[in-house]
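Novice: Provided below for reference: sequence and predicted model.
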Amino acid sequence: MQNQKNFLSELLVTGLGGSIGGTIRYELSLIPVIGPMPVMTILINWSGTFLLAMLGSYLAYHRSRLQRWQSFIGTGILGGFTTFSTMILQLHQQLYINVVNALIYLVLTLGGGLVMLKLGKFIGRRVGEVHV
C-alpha cells in the first residue's frame, strides 16, 4: 500500500512539474523570432541543460532530503520545459531553408548544451559542498 501511495505521489508531483515547465516553454515561444535561426529553442535547451546538471550535482550531496524535488523540478519542470523533439523538427526545417544554418543550429545546440552541462555540474557541486 505504501509503494502505491509513493508512486501516486511521485506521479502527481512529476505531472504538476511537467505542466509548469510546458507552460513556461509555451509562453517563451510567443516571443517574436528575429531571423531564420530558432534562437528561443536553443536558449530553452541550454538553460534546461544547465539547470538539470546543476540540480543533479547538488542532489548528489542531498539526495535523501530532496528526492521529491528531483521528480518535481528535474523530470517534471525541466523535462516539460526542454524540448528535444522541437529541436529535431526545427533542424529538419532548417535543412530545407539553408544547410549552413542547419549546421550552425546543430553545433550551437549541442556544443552550447555541453558547455551548459559542465557549467551546471560545476556550480551544483560547489553549492552542494557549501550546504552539506
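Specialist: The structure has been received and is ready for your questions. Since the model is a prediction, treat every value here as computed from it, not as a measurement.

Novice: from here on, contacts and neighbour counts on C-alpha atoms
Specialist: Noted.

Novice: what sits against the residue nearest the centre of the chain?
Specialist: The residue lying closest to the centre of the chain (CA atoms, centre = their mean) is residue 48, at 2.7 Å. Each residue near residue 48 by CA atoms under 8 Å, 6 or more residues apart in numbering is listed here: 78, 81, 82.

Novice: Let's see if you can find the most crowded of those residues.
Specialist: Comparing the contacts of residue 48 by number of neighbours (other CA atoms under 10 Å), residue 78 comes first, having 27 neighbours.

Novice: looking at it, it is touching residue 23, isn't it?
Specialist: No - using CA atoms under 8 Å, residue 78 is not in contact with residue 23, being 11.1 Å away.

Novice: The contacts of residue 48 in helices, which ones?
Specialist: Judged by DSSP state H, helices contain the following of the contacts of residue 48: residue 81.

Novice: Redo the contacts of residue 48 as CSV? Include distance to residue 29.
Specialist: Listed next are the contacts of residue 48 as CSV, based on distance: CA to CA, whole Å:
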residue, distance to residue 29
78, 16
81, 11
82, 12
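
Novice: Break down this protein into its helices, ranges please.
Specialist: 2-29, 39-69, 79-81, 84-97, 99-130.

Novice: want to compare, so here's the second one:
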Amino acid sequence: MTAEPGLPRILGVVALGGVIGSLARYGLAEAVPHGATGFPWATFVTNVLGCFAIGVLLARLTPRHHPLLRPFLGTGILGGFTTFSTFAVDTEKLLHVQMVVAFVYFFGTIAAALAAATIGEQLGGRRR
C-alpha cells in the first residue's frame, strides 16, 4: 500500500500546528490556574476561542487556498489548542465536589462553544 501523494507533508504540518496549539493551550492554563473546586476558566476560554476560530477558518478557507493551510491551522493549531478531553476530566472532577458548578461548566461550555463556532462561521463568511 502506497501513501497518498503529499500525505507526509500534510502529516508534518498537522504535527507542527499541533505543537504550536498545544503550547498555546498550556500557556493559557498556566496563566489562569484553578483549584479543584473552582471554575476551570482557562479550559472554558480555550475551547470557546478555539471553536470561534474554527468557525471563521472553515468559512474563510476553501479548497482554492493552499492545500496545507487548513490542515495546519485547523487540525494542527486549533486541534492542539482546544481540549475537550480536559473539559471532560474537569467536569468529572467537579461532579465530586461542586455538582452545580460541574453542570454549569458542562452545559455552559457546550452552549458557548457551539455559539462561538456559529458566530465565527457567520463572521468569516461575510468577507467572501
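Specialist: Ah, there it is. This one's a predicted model, so the numbers in the text were calculated from it and none came from an experiment.

Novice: Overlay them and tell me the TM-score.
Specialist: TM-score of the superposed chains, computed with TM-score structural alignment, normalised by the length of structure 2, equals 0.91; 125 aligned residues with a CA RMSD of 1.7 Å.

Novice: who's in contact with residue 111 of structure 1?
Specialist: By CA under 8 Å, 6+ apart, no residues touch residue 111 of structure 1.

Novice: What residue in structure 2 is paired with it?
Specialist: Matched by TM-score structural alignment, residue 111 of structure 1 corresponds to residue 111 in structure 2.

Novice: What of residue 38 of structure 1?
Specialist: Per TM-score structural alignment, residue 38 of structure 1 is aligned with residue 40.

Novice: burial of that match, as a residue count?
Specialist: 22.

Novice: how much space between it and residue 69 of structure 2?
Specialist: Distance from residue 40 of structure 2 to residue 69 of structure 2, counting by CA to CA, to the nearest Å: 31 Å.

Novice: ditto for residue 26 of structure 2
Specialist: From residue 26 of structure 2 to residue 69 of structure 2 the distance is 23 Å (CA to CA).

Novice: do the same with residue 19 of structure 2
Specialist: 15 Å.

Novice: Give the burial count for residue 87 of structure 2, as a bare number.
Specialist: Neighbour tally, residue 87 of structure 2, other CA under 10 Å: 19.

Novice: For the residue nearest to it when sequence neighbours are not counted, grab the count of nearby residues.
Specialist: Sequence neighbours aside, residue 43 is the residue nearest to residue 87 of structure 2 in space, at 6.5 Å (criterion: CA to CA, 6 or more residues apart in numbering). Using other CA under 10 Å, residue 43 of structure 2 has 26 neighbouring residues.

Novice: hang on, residue 43 of structure 2 packs against residue 85?
Specialist: No - assessed by CA under 8 Å, residue 43 of structure 2 is found out of contact with residue 85, at 9.9 Å.

Novice: After alignment, which residue of structure 1 pairs with residue 100 of structure 2?
Specialist: Superposed on structure 1 with TM-score structural alignment, residue 100 of structure 2 falls opposite residue 100.

Novice: Give the burial count for its match, as a bare number.
Specialist: Neighbour tally, residue 100 of structure 1, other CA under 10 Å: 11.

Novice: cool, residue 84 of structure 1 as well?
Specialist: Residue 84 of structure 1 has 12 nearby residues by other CA under 10 Å.
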